[in-house]
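Peer 1: no FASTA, just this:
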């Protein structure tokens, strides 16, 4: 067990008064910038952490967090992210942290908007927001700012918000990398396809838009001279999707490479396998159905972003901000993991 440091010890090591240290540790009262830096330097050197259990029991305060994320089925991407949220909640149970899940339809902006009044009226101390619908998220975060409720963003970073933290990949760079992965499999004049799942109101999500921007920019920089076709699919109409894909391939038999910027690559992989088509497909996210397609050769690359780690860290960030009174880094980019058949078996999301 490490040494226990008293406020007096930290004050002597920092060269400031005990009162100054007390104000910094408990975030009350103003101190000079110089004193703040001196104390923070010492706290970092000694790896100082407050006695959380004593603080929690003394305050007898409950912390109610809300997570606003898309609804999901078991094994899907958001299920993986919730595994991280669950683990964080379990670890913080002793500190009176409770997490309430609110879910919306990721293919219907209206279902997100309907939850905003509920969150405004909820007695909560922090919110985690999946940023699918930019306009709606900005509306919600503006209201949370007014209510002085801290929030963490996941999925895609949205500028000009006062979020405590963001956890996720750099969506633009992720798409840029995807552009390189596909470009290296084709010739510069070969036609390709971008597959999209249509959302109600035909709105694209923030993350997908950024990924596609990066993807297209990479190809532009490489003087790609082929044509990019957009293939619109339907979120919950598998039979209609088969008709759409059949018609597209009949009209454009030369297209044998493409990308989808979300976790539904397995639906396309299974389609091409059933048709006996050799199609070079890039997708996102390490979920079981995508892994199967990767191993079968129906997906050439998966780009992953460690959703379990994101889920764990977003709850942890609110906890650190509210309970520990620690400063949290605002933008926390996850690694952009590139997975192929030969390395997928070694991949593990460590929390």
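Peer 2: Received, thanks. In this text the structure is predicted, and so the values were computed from the model without any measurement.
Peer 1: for the rest of this, base every contact and every neighbour count on C-alpha atoms.
Peer 2: Noted.
Peer 1: what is the burial count for residue 231?
Peer 2: When neighbours are defined as other C-alpha atoms under 10 Å, residue 231 has 16 of them.
Peer 1: next: residue 300.
Peer 2: Here the number of neighbours of residue 300 (other C-alpha under 10 Å) works out to 22.
Peer 1: thought residue 135 was touching residue 158, still the case?
Peer 2: No: in this structure residue 158 lies outside contact range of residue 135 using C-alpha atoms under 8 Å: 10.0 Å.
Peer 1: tell me if residue 233 really is in a strand.
Peer 2: Yes: looking at residue 233 with DSSP: H, G, I helix; E, B strand; the rest coil, it is inside a strand.
Peer 1: so which strand or helix has the closest residue to it other than its chain neighbours?
Peer 2: Closest residue to residue 233 apart from its sequence neighbours, by C-alpha to C-alpha, 6 or more residues apart in numbering: residue 197 at 4.6 Å. Using DSSP states H and E, residue 197 falls within strand 192-198.
Peer 1: this is the other structure I want to compare:
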């Protein structure tokens, strides 16, 4: 076991007073930059870590953190994200950290805005925010900045914010890769379809927009000459979706490839499965959730692009802990691997934290 360093030991090594060391360790009072540099150099050299559990218990300080993410049904993407959050909360229990989760309707911006009012009125020391509604997020974080409340962004990165960290994929590159995967499967000039889900307040989720931008960029750079059709679907109205899809494929009988930029590729898989048609359709989707994996394994989805939601949830909460309790600087942009999965390798995939 390494040596235990007391404040007076650090002061002696730094050549400053014990009072100066105390102010630096507890981030209170003013100290000169020269003194701070001396102390921080010693702390780094001795790999100093305070007894944070003892400190937090002694001070009885409570950290009330929030997550603001989409509501979900069992087996959906955001459930996996929350599994990571829950694991982090369990690990941090000794530090008096409690998490409250607020869930918004990801297809209705007004619901998101309503919950932001609730969040801003709460006793909140930090928040993890899913960035589906960019304008709503920008309005929220402007208020958080005024209150000096730290926040972590997940789902899609938003530039020029004061977030302490972002966890997620590079959405543009993710879409760019999807463009390559699809273009390599089709003949020159063959039409393709993009399937989107209707939302209230903002036409598309932030990440969906950025993914599609990257997707179209790849096609443009590689001289794609076909037509891209846009099909609007509902998240929870199968009957209406079947009507829309029947009409679309009747009007475009030679179209056999497409992409969904969200975790709901299974909706099209369900359609093909029940209609017993388009078995040769080449569909690319996102995220390793059970329903998507079913259609990847039976060939109705050709590729899934994954982004490890459990890891995102775990690391985003730990980032707030590191910032608030450890007073560490967290890397501002933390990109997840962009995992490309096919039916031949899906059984080997794991998402261990």
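Peer 2: Okay, I see it. Fair warning: this is a prediction, and the values are worked out from it, not measured in the lab.
Peer 1: hang on, the earlier thing: mean shift of the strand holding residue 197 of structure 1 relative to structure 2?
Peer 2: Compared with structure 2 after fitting, strand 192-198 of structure 1 deviates on average by 0.6 Å (mean C-alpha distance after the TM-score superposition for structure 1).
Peer 1: let me know the next secondary structure element after that strand.
Peer 2: The C-terminal neighbour of strand 192-198 of structure 1 among helices and strands, as given by DSSP H and E, is helix 206-221.
Peer 1: now do that next one: distance to the chain's middle.
Peer 2: Distance of helix 206-221 of structure 1 from the chain centroid (C-alpha atoms, centre = their mean, to the nearest Å) equals 18 Å.
Peer 1: show me what counts as buried in that helix.
Peer 2: Buried positions in helix 206-221 of structure 1, judged by neighbour count with 16 or more other C-alpha atoms under 10 Å: 206-219.
Peer 1: repeat for stretch 264-278 of structure 2
Peer 2: The neighbour-count check on stretch 264-278 of structure 2 (16+ other C-alpha under 10 Å) flags 264, 265, 266, 267, 268, 269, 270, 271, 272, 273, 278 as buried.
Peer 1: give me the contacts around it.
Peer 2: With contact meaning C-alpha atoms under 8 Å, 6 or more residues apart in numbering, stretch 264-278 of structure 2 is reached by 242, 256, 259, 279, 283-286, 291-292, 295, 300-301.
Peer 1: I'd like to know which of the residues you listed are buried.
Peer 2: Neighbour-count burial (16+ other C-alpha under 10 Å) applied to those gives 242, 256, 259, 283, 284, 285, 286, 291, 292, 295, 300, 301.
Peer 1: just the residues you listed now: which is nearest residue 4 of structure 2?
Peer 2: Distance to residue 4 of structure 2, by C-alpha to C-alpha, is smallest for residue 286 among those, at 49.1 Å.
Peer 1: now check structure 1 for the residue matching the closest one.
Peer 2: Aligned counterpart of residue 286 of structure 2 in structure 1: residue 284 (TM-score structural alignment).
Peer 1: what helix or strand is residue 244 of structure 2 on?
Peer 2: helix 238-251.
Peer 1: now that helix on structure 1. Mean distance?
Peer 2: The superposed helix 238-251 of structure 2 is, by mean C-alpha distance after the TM-score superposition for structure 1, a mean 0.8 Å from where its aligned residues fall in structure 1.
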